[in-house]
Structure formats: C-alpha cells, structure tokens
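**Q** based on what follows, work out the 3D shape:
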Amino acid sequence: MDRLSPRYEIENHTTSVRDDDHDASFTVRRNGKVFYIQISPSQFVNSPIMTEKYMAYLEVLRLGEEVVGDIYDTDVYEWVFTPFEPLFVELAPNTPGDPKDTKLTLHEHLFPDFFVFALDIIDEKRCPRRIPRERSPCRPSFVRFEDDFLDDLEEWTTFYDPVEVTLSFKNPEDALFKQPRKVLIQKGRIECFFKFCHSSVQITRELKTYKMIAAAGLDCQLNLCRIHGVVMDDSDFILGLLLTYIDCAELPLSMRVHPDEPDDHPPAMRQRWIEQLDTGLGRLHEAGIVWGDVKAENVLIDQNNNAWITDFGGGYTEGWVDREMAETMEGDLMGMAKLRKFIFPSE
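**A** Okay, the predicted model is just below:
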C-alpha cells in the first residue's frame, strides 16, 4: 500500500458469479493478525452515489483485471481499506522487539487472531462495523482422509503438526504479513516448500504419485520434486504438503524464457533444460508414473540452472495438453513437445 499507510497485505477477495449477488469479501493480514471484511449493498443506507461507485468497483473485482475503463484495482482497494486503517493499527499494533527476531510457526500463521468487520455505507459515508465472532469465518483446510489412507501414508512419509513447522523469509518480519512459501522442519535443518491443501481429489492423486516416485527411488536420482511430509492439525484436517524447496526466485520456466527473445538464454543452457526434462519424464514413464499437468509453469529453474519437474496434482491446461489426453502418458508427451517448442521457439 501507499508508504503513508500502515503496512498490511491483501491476501484475497471473493465475489459471487451470480448476477443478483453483489456481496464481496476481503482478507487482510497485518502483524500476524487477520481481518475479514464483508461488503453488502443491503447494508447501504441513503447512499445512491456510493452505491453506484461500489457497483463499478465490484465489476473490476469480478473481472480480475488491473484496470477496467478508468478504474484501477488499486482504486478499489484504497476505497475499501482506507476506513479500516486506524483499526488495523489499533487491533494489530507493531510487535515489540527487533523485527529481525520475528519467528512464527505455521500454526500461528494458519490459526491467527482474527477480526470480522462489515463495511456499511450510511449517508454516503463508509462506516466500518465490527461483527463479534468466536470462530473464524475461514478454515485453512476441510480435507480429511479415510483411516486406511492415513495408515498407508504413515508407512512411507511423515506427519507434521503445524507447530513443528517454522516460516522462513529473507526478511523475518514478512512472516507477519505474507503467505509462506519456504518453511523449515526438523529444528530448521530442512527447507521445504509448503503447498496449501485445497482439493481432496488433487491432493490424493499427488500423494499417490509421490509414493510411486519414492518407491521407484527416483526422488534421489532426478530433478523431481519430492515430498518431505504432510501437515495435519489436531482435528485430522490435512493442511498441506511439505515439498522440495527449489530456489528459483519464484520464477517458473514460463517467466524465464521469452519466445520473443530467443537469445535471452544461451542455446546450450536451453538444451540442458530440455535434456533434463526429457530424462526425468522418461524415467517417470518407465516406472509407470504420469506427470500430469505438463506446462512451463510446472517447470522450475534453480539457481544452478537445473530444470525441475514439479506439481503432480494432475489435471490439464488448455494449450498444453488436450482434455481427452489429460493424465495419460500420451498427454505427457504432447505437453513435452509443447515445452520443447516453448524453449526453442525458432525450431
């Protein structure tokens, strides 16, 4: 946000796809605390001007564009959050001590102190209204597994309580504001990528694939993302996976290679990437394992310019693999052919 504003991070916003539902909700994080903000025109009183403005802003949110007409998404966020900034400061004050000493567990991030508000508009004025809630309106996960599947998981991987997982940021204070990517387990000895769990179907397929990769011993031989463990809370909800942390500056292959700039990376380096991908996919197929959603976004290039195969959650992406070939070896080969063309656009 603007430098004169208190620091906070907008985690997400949601709107309805129904034409007759004009509600919106926002999630904001500041200093380790979370604010849930709800907006409904049903709570607007004697405010036709603000109602018209809100409806225009709602369209920007629904379209997910940075700018629609002369309205920027930053205009929308400023309009929504400015009335709450004094409350952000009051309810989520700066933590005492040196920010460099900030240390948060995954449990503290996923189950934070929270506040629920509505943004009412009365006589054309934006009026925050607090809504008392004992329970958070959001849970980090609703995914559970049957006992037999959990018993099998315990045979080949490790379960972690979120209190055993520590957030890791280059700037430690960012742990109070941002979603984690890198986390630490086993008292800080192992770096992992934390993948949030949103779909039971996807996570089940992914876990089965990681089991096959481990059984074939491929996770130790190739540049394949491997699993270090599963994070589960006290209620047996699966919160996420602990995967290989690949230091790629958060840039997948899709953002490392620019088709309009064929000389951006030397041909020898590009050849190295395609050979590593070909080798990895070939060994997967020899073991009877399907990669699945083959695309440039699922290839990571690490700091040593090695190409890594990631994301075994299945599915397909239009333009990379045809729907009828999704999650098949034939689909993998189709996606690999598209990857080769992406890496070597002039061929």
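**Q** contacts, neighbours, all on C-alpha from now
**A** Fine.
**Q** packing partners of the host helix or strand of Phe81?
**A** Using DSSP states H and E, Phe81 maps to helix 73-81. Secondary-structure packing of helix 73-81 (3 or more CA pairs under 8 Å, 6 or more residues apart in numbering; DSSP states H and E): helix 48-63.
**Q** pull the contacting residues for the residue lying closest to Ile246 once chain neighbours are set aside.
**A** Spatial nearest neighbour of Ile246, excluding adjacent residues (CA to CA, 6 or more residues apart in numbering): Asp302 at 6.0 Å. Contacts of Asp302 were listed using CA atoms under 8 Å, 6 or more residues apart in numbering, and they are 246-248, 308.
**Q** make CSV out of those and add distance to Glu327.
**A** Written out in CSV, the entries for the contacts of Asp302 read as follows (distance: CA to CA, whole Å):
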residue, distance to Glu327
Ile246, 24
Asp247, 27
Cys248, 26
Trp308, 19
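**Q** could I have the buried ones of those residues as ChimeraX selection syntax?
**A** Those of those that count as buried under 16 or more other CA atoms under 10 Å are selected in ChimeraX with:
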select :246,248,308
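**Q** surely Val28 is in a strand?
**A** Yes. Judged by DSSP: H, G, I helix; E, B strand; the rest coil, Val28 forms part of a strand.
**Q** Gly315: neighbour count?
**A** 17 (other CA atoms under 10 Å).
**Q** kindly report the same for Pro266.
**A** 9.
**Q** same question, Asp236
**A** Neighbour count of Asp236, defined by other CA under 10 Å: 13.
**Q** contact partners for it?
**A** Contacts of Asp236 (CA under 8 Å, 6+ apart): Arg144.
**Q** over to Arg270?
**A** Counting by CA under 8 Å, 6+ apart, Arg270 has contacts 343-344.
**Q** relative to Glu250, how far out is it?
**A** Distance, Arg270 to Glu250, using CA to CA, to the nearest Å: 19 Å.
**Q** also Ile289?
**A** 26 Å.
**Q** again with Tyr57
**A** As judged by CA to CA, Tyr57 and Glu250 stand 30 Å apart.
**Q** shouldn't Val76 be in contact with Tyr57?
**A** Yes. Judged on CA atoms under 8 Å, Val76 makes contact with Tyr57 at a distance of 5.7 Å.
**Q** more neighbours: which of these two?
**A** Taking other CA under 10 Å, Val76 and Tyr57 do not tie; Tyr57 has more neighbours (20 against 17).
**Q** let's see this one next, to set against the first:
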Amino acid sequence: MAGRGFELPGISRDCQVLQKIKDIGLSQSCRVPALEGLLSLREGSGVIGFLTNYIETSDDLGDLISLFNKVVTIPISRREKWGGQIKYIVEQLHGQGVIWGDASPRNVLIDIDDNAWLVDFGGGYNIDPKLMDTMEGDMEGLRAVYEFLKV
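**A** Coordinates of the predicted model:
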C-alpha cells in the first residue's frame, strides 16, 4: 500500500498496520478496528484515507481521555477491566510482531458494552522519542495508560 499515493506517514502507517492485523486475523479476535476499504478522490488518484468498521461508544464515555480529571469517579473494577483488556490486546499484537505505535488514553475507545478498543496505529511516541514505533514504546505507553487509569 505504501506506493499507492499516501503522502502522510501516519495515515500510511495506520493503513499498513491495519492491513497486517487483518491479514493475520487479529481484527477477528482482538478489539482493534478492521480495515474495510481505502478512499480516493477518483480512480487512480491515490489514497487519501481509509475506512474501518464502526465502533459504537456510549454517549457519556467515548474514549479514555474524556475521563481527564475525573477518572477516579469510575469504579476501580471497571478501570482494572479496561487495563487488563488493553494489556491483552497489546500482548496479542506484539505476539504477531505488530506495534501499536501510539499507546495513549486518547487512543483507547470504550464501546457500548464497556470494552476497551485500541485505535490509531499511525505511530507516535509518549515519553521517549527514541522508543517511537517499538514494542518498548508500546510498553511505555501502556504504563502511561495504567497511570492515567490509576490501576
């Protein structure tokens, strides 16, 4: 896909990672978006975006970052559940050689069934830019998510 007109590295990386996740079947077994298609302005004009399946979130809580300054109002059992789900998904990804690349509370959605989903595979870093797009960077980000959740 890299040669299909992607100009923004984040979008290109996001699509490549989502394609890999789809190819190895993780989008069937983990709560990560499933790549559904690519968008272009017209045939042969290059890719400008992508489509994934819709993750329906609750009205009061869409992503973890929406809990900023009020995370302690959520029962610890829910926060521990989400933390465990996030860790499990990261472990499944790493087991297949896939890097999340932007582990952050803003990239964790909570669906209407109160389950955590990992989104945004476009790359980035949390604390140490030398760890960008590495498993170590994901683990650093996971620690930051745990600190955010206070678990």
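**Q** circling back: compare Ile289 and Glu250 of structure 1 (neighbour count), which wins?
**A** Legend: neighbour count by other CA under 10 Å for Ile289 of structure 1 and Glu250, higher for Ile289 (21 against 12).
**Q** helix, strand, or coil at the more buried one?
**A** The local conformation at Ile289 of structure 1, judged by three-state DSSP, is coil.
**Q** counterpart of it in structure 2?
**A** In structure 2, the residue paired with Ile289 of structure 1 according to TM-score structural alignment is Val98.
**Q** ok, now which ones touch the spatially closest residue to that match that is not a sequence neighbour?
**A** Leaving out its chain neighbours, the residue that sits closest to Val98 of structure 2 by CA to CA, 6+ apart is Val17, at 7.1 Å. Applying CA under 8 Å, 6+ apart, we find Val17 of structure 2 in contact with 98-99, 121.
**Q** Val17 of structure 2: which element?
**A** helix 9-23.
**Q** quick one, helices of structure 2?
**A** 9-23, 26-29, 76-95, 135-149 (DSSP state H).
**Q** for the ones you listed, give me TSV that also has distance to Glu36 of structure 2.
**A** Formatted as TSV, these follow (distance: least, CA to CA, whole Å):
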stretch	distance to Glu36 of structure 2
helix 9-23	9
helix 26-29	11
helix 76-95	19
helix 135-149	25
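**Q** ok, which of these comes nearest Asn107 of structure 2?
**A** helix 135-149 (9.8 Å; CA to CA).
**Q** looking for the alignment partner of Thr52 of structure 2 in structure 1.
**A** That one, Thr52 of structure 2, aligns with Leu243 by TM-score structural alignment.
**Q** enumerate every residue touching the counterpart of Val108 of structure 2 in structure 1.
**A** Counting by TM-score structural alignment, Val108 of structure 2 corresponds to Val299 in structure 1. Shown in contact with Val299 of structure 1 (CA under 8 Å, 6+ apart): 252-254, 307-310.
**Q** right, and the helix or strand after the helix holding Phe81 of structure 1?
**A** Next element after helix 73-81 of structure 1 (DSSP H and E): helix 85-91.
**Q** beyond that next one, next helix or strand please.
**A** Going down the chain from helix 85-91 of structure 1, the next helix or strand is helix 106-110, by DSSP H and E.
**Q** kindly name the residues of structure 2 that line up with that following helix.
**A** Going by TM-score structural alignment, helix 106-110 of structure 1 sits over no part of structure 2.
**Q** related to what we said a few turns ago, quick check: chain neighbours aside, which residue is closest to the match of Thr52 of structure 2?
**A** Ile227 (4.5 Å).
**Q** residue in structure 2 matching that neighbour?
**A** Per TM-score structural alignment, Ile227 of structure 1 is aligned with Leu35.
**Q** from what I see, that match and Phe50 are in contact.
**A** Yes. Leu35 of structure 2 is within contact range of Phe50, at 7.4 Å (criterion: CA under 8 Å).
**Q** okay, and the common contacts of those two?
**A** Common neighbours of Leu35 of structure 2 and Phe50 (criterion: CA under 8 Å, 6+ apart): Cys15.
**Q** which one's more surrounded, these two?
**A** Comparing Leu35 of structure 2 with Phe50 by other CA under 10 Å, the one with more neighbours is Leu35, at 21 against 16.
**Q** quick one, what contacts that one?
**A** Taking CA under 8 Å, 6+ apart, we find Leu35 of structure 2 in contact with 15, 18-19, 22, 50-53.
**Q** let's see it at 7 Å
**A** Leu35 of structure 2 makes contact with 18-19, 22, 51-53, according to CA atoms under 7 Å, 6 or more residues apart in numbering.
**Q** most centrally placed residue in structure 2?
**A** For structure 2, the residue nearest the mean C-alpha position is Val119 (2.3 Å; CA atoms, centre = their mean).
**Q** trace that residue over to structure 1, please.
**A** Looks like Val119 of structure 2 aligns to Thr310 there (TM-score structural alignment).
**Q** so that match touches Ala296, yeah?
**A** No. Applying CA atoms under 7 Å, one finds Thr310 of structure 1 not in contact with Ala296, separated by 10.2 Å.
**Q** run a quick neighbour tally on Lys53 of structure 1.
**A** Number of residues near Lys53 of structure 1 (other CA under 10 Å) recorded here: 12.
**Q** quick check: the gap between it and Glu59 of structure 1.
**A** 10 Å.
**Q** again, but for His13 of structure 1
**A** 13 Å.
**Q** what's the burial count for Arg13 of structure 2?
**A** 19.
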